[in-house]
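1. could you work out the structure for the sequence below:
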Amino acid sequence: MKLSGMSFFQLASQRMSWLGARQAVISENIANADTPNYRAKEISSFDRMVQARTPTQGLAVTDAQHIQTTASAPAGVRVEADDSAWESALDGNNVVLEQQTIKSAEVAGSYRLAAELYRKGHELLTVAVTGIR
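-> So this is what the prediction gives:
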């Protein structure tokens, strides 16, 4: 039986991919915290990713000094400017490390939850098929 074809497992897998992409963008923001004129980025919501049908491009490098990831975002994920940045420095950089740390902790917690739901779903299937706990 192929678990990825079942909607629950597919949704949990997509959620973990989205969280991985979000963590990559947060990491890029942190890596560029001291880069002049770097603007913090965020990815589109999980709802938009699930509803999207066409793949999008990853981050656009606006300056040769920006650190860019080699990983690409999952299909349907858009990387956008983060309008919720708390402040902006005199050099034009608006990455606030405390804000990025909070976002990173949220992603870690959400990832653990999605992985646990995936595991519990697998256990439930195992019990349903074998009858053994």
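2. drop to CA atoms for contacts and neighbour counts, all remaining ones
-> Will do.
3. nearest residue to the middle of the protein?
-> The centroid of the chain falls nearest to R22 when counting by CA atoms, centre = their mean (2.1 Å).
4. can you tell me, leaving aside adjacent residues, what's nearest to that one?
-> Leaving out its chain neighbours, the residue that sits closest to R22 by CA to CA, 6 or more residues apart in numbering is I43, at 6.1 Å.
5. now do the buried residues in the longest helix that the chain contains.
-> In the chain, assigned by DSSP state H, the helix with the most residues is helix 97-130. Buried residues in helix 97-130, counted by 16 or more other CA atoms under 10 Å: Q100, S104, V107, Y111, A114, A115, Y118, G121.
6. tell me the one of those residues nearest N93?
-> Checking the buried residues of helix 97-130 against N93 with CA to CA, the nearest one is Q100 at 13.4 Å.
7. could you also give me the structure for this second sequence? I'd like to compare it with the first:
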Amino acid sequence: MFSDLNVFKTAYAMATHAGQRQSVIARNIANADTPGYQPRDIESFQKTFESSGREVAMTATRVGHLNGIGGPKPWAEIEATPSGDPNGNGVSVEEEMLKGVEVKRQHDRALAIYKSSMNILRSSVGRA
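-> Got it, this is the predicted structure:
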């Protein structure tokens, strides 16, 4: 009954995106001393969500029922801006650490949305 709500799909997609981006950032940091390694990244969740062309408004599938469309998708890696190291390595550890903090905030935001939505649902069915 409540398994297909748009807010949960969005929170799940946001958390999945954060996890995948954190993996890419960790790989960049792990290769910070690899000669010729160029950093990778994933487009921001907002940019990907806006360009996906998904309808944000909810659609009714039957009387008394609202349901969102689509679901989370894997995000493609893109070339990140290289730092210009003399050995050809483009990883800036400082920039990667800042990206890691940004991703943690995104993941925390997704969890907060999920928890808040769960609390609202519990309250609505009388299980506060």
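8. how close are the two chains, by TM-score?
-> The TM-score (TM-score structural alignment, normalised by the length of structure 2) is 0.76; 109 aligned residues with a CA RMSD of 1.9 Å.
9. coming back round to it: need the contact list for the residue nearest to the centre of structure 1.
-> E42, I43, V107 (CA atoms under 8 Å, 6 or more residues apart in numbering).
10. map L113 of structure 1 onto structure 2.
-> By TM-score structural alignment, L113 of structure 1 lines up with R109 in structure 2.
11. would you list the contacts of R22 of structure 1 in a markdown table and tack on distance to G76 of structure 1?
-> Shown next, in a markdown table, are the contacts of R22 of structure 1 (distance: CA to CA, whole Å):
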| residue | distance to G76 of structure 1 |
| --- | --- |
| E42 | 14 |
| I43 | 10 |
| V107 | 18 |
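12. in structure 2, which of those residues remain in contact?
-> Retained in structure 2 (both residues aligned by TM-score structural alignment, their matches' CA atoms under 8 Å) from the contacts of R22 of structure 1: E42, I43, V107.
13. pick the one among those closest to A12 of structure 1.
-> Closest to A12 of structure 1, out of all of the kept ones among the contacts of R22 of structure 1 and judged by CA to CA, is V107, at 14.1 Å.
14. how many residues are close by the spatially closest residue to the closest one that is not a sequence neighbour?
-> In this structure, V107 of structure 1 finds its nearest non-sequential neighbour in L19, 6.1 Å apart by CA to CA, 6+ apart. Around L19 of structure 1 there are 21 other residues, counting by other CA atoms under 10 Å.
15. neighbours around the residue nearest to R22 of structure 1, how many?
-> I43 of structure 1 has 24 neighbouring residues, counting by other CA under 10 Å.
16. that one contacts P74, correct?
-> No. Judged on CA atoms under 8 Å, I43 of structure 1 makes no contact with P74 at a distance of 10.7 Å.
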